[in-house]
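Asker: Just to be clear, the model below is a prediction. Sequence and coordinates:
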Amino acid sequence: MKRASDPHYRHRFPADIISHTVWLYHTFCLSFRDVELMLAERSIEVAYETIRRWCRKFAQTFATRLRRRRPRPGDRWHLDEVFIRINGVQHYLWRAVDQEAWCSMS
């Protein structure tokens, strides 16, 4: 029986450092050199070109994991509507709310 191949196999750095580096680059608006400096402050010597390769190689799996964790909207939706007064002018405000948000509002 074959084991699932580890995408971090034969990399110099552990998988958690690679994952954290890819997370830093894609979560915040940082350049490869900024991420390199942030890692250097933590005594992790990585070239910005290595960070670029990691982001290119692992970005798709990173995005897939984030999509799986994202909460899915429910199958029932409710209409939340209200009249509000702004600077003396009455406005009609409404929004669509899924079943999870509706339960937490009630």
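Answerer: Received, thanks.

Asker: Every contact and neighbour count from this point should use C-alpha atoms.
Answerer: Noted.

Asker: Quick test: name the residue nearest the centre of the protein.
Answerer: L66 (5.5 Å; Cα atoms, centre = their mean).

Asker: That one sits in which helix or strand?
Answerer: helix 48-69 (DSSP states H and E).

Asker: Comparison target, given below:
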Amino acid sequence: MNFSGFQYPKDVILQTVRYYVSYKLSYRDIEEIFTERGIKADHSTYNRWVIRFAPQIEMKARQKKRAVSGSW
């Protein structure tokens, strides 16, 4: 994943995607959490990050996932 050209650090972007995907928080909830931590961004920015990076993260995770046995 290429994070060049983004104003925010890679860690903030990945944490935003994780909050949205794992905990089903709304973009406004995520905005509030990060505002409390001193990171200012609009909820639409978080939306764009999720749309852009969630499929890439899913693809990487599926590549690393180990095969499951077919028999019970």
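Answerer: It's in. No experiment lies behind these values; they were computed from the predicted model shown.

Asker: What residues in structure 2 pair up with the helix holding L66 of structure 1?
Answerer: Per the alignment by TM-score structural alignment, helix 48-69 of structure 1 matches residues 43-64 in structure 2.

Asker: how big's the offset between the matching stretch and structure 1?
Answerer: With mean Cα distance after the TM-score superposition for structure 1, stretch 43-64 of structure 2 departs from structure 1 by a mean of 1.1 Å once superposed.

Asker: And that stretch, what's buried?
Answerer: Residues of stretch 43-64 of structure 2 classed as buried under the neighbour-count rule (16 or more other Cα atoms under 10 Å) are 43, 46-47, 49-50, 53-54, 57.

Asker: what residues does the following helix or strand past the helix holding L66 of structure 1 touch?
Answerer: Remark: after helix 48-69 of structure 1, the chain's next helix or strand is strand 77-86, criterion DSSP H and E. Residues from elsewhere that reach strand 77-86 of structure 1 (Cα atoms under 8 Å, 6 or more residues apart in numbering): 90-99, 102.

Asker: contacting residues for the counterpart of S26 of structure 2 in structure 1?
Answerer: Counting by TM-score structural alignment, S26 of structure 2 corresponds to S31 in structure 1. Taking Cα under 8 Å, 6+ apart as the criterion, S31 of structure 1 is in contact with Y25.
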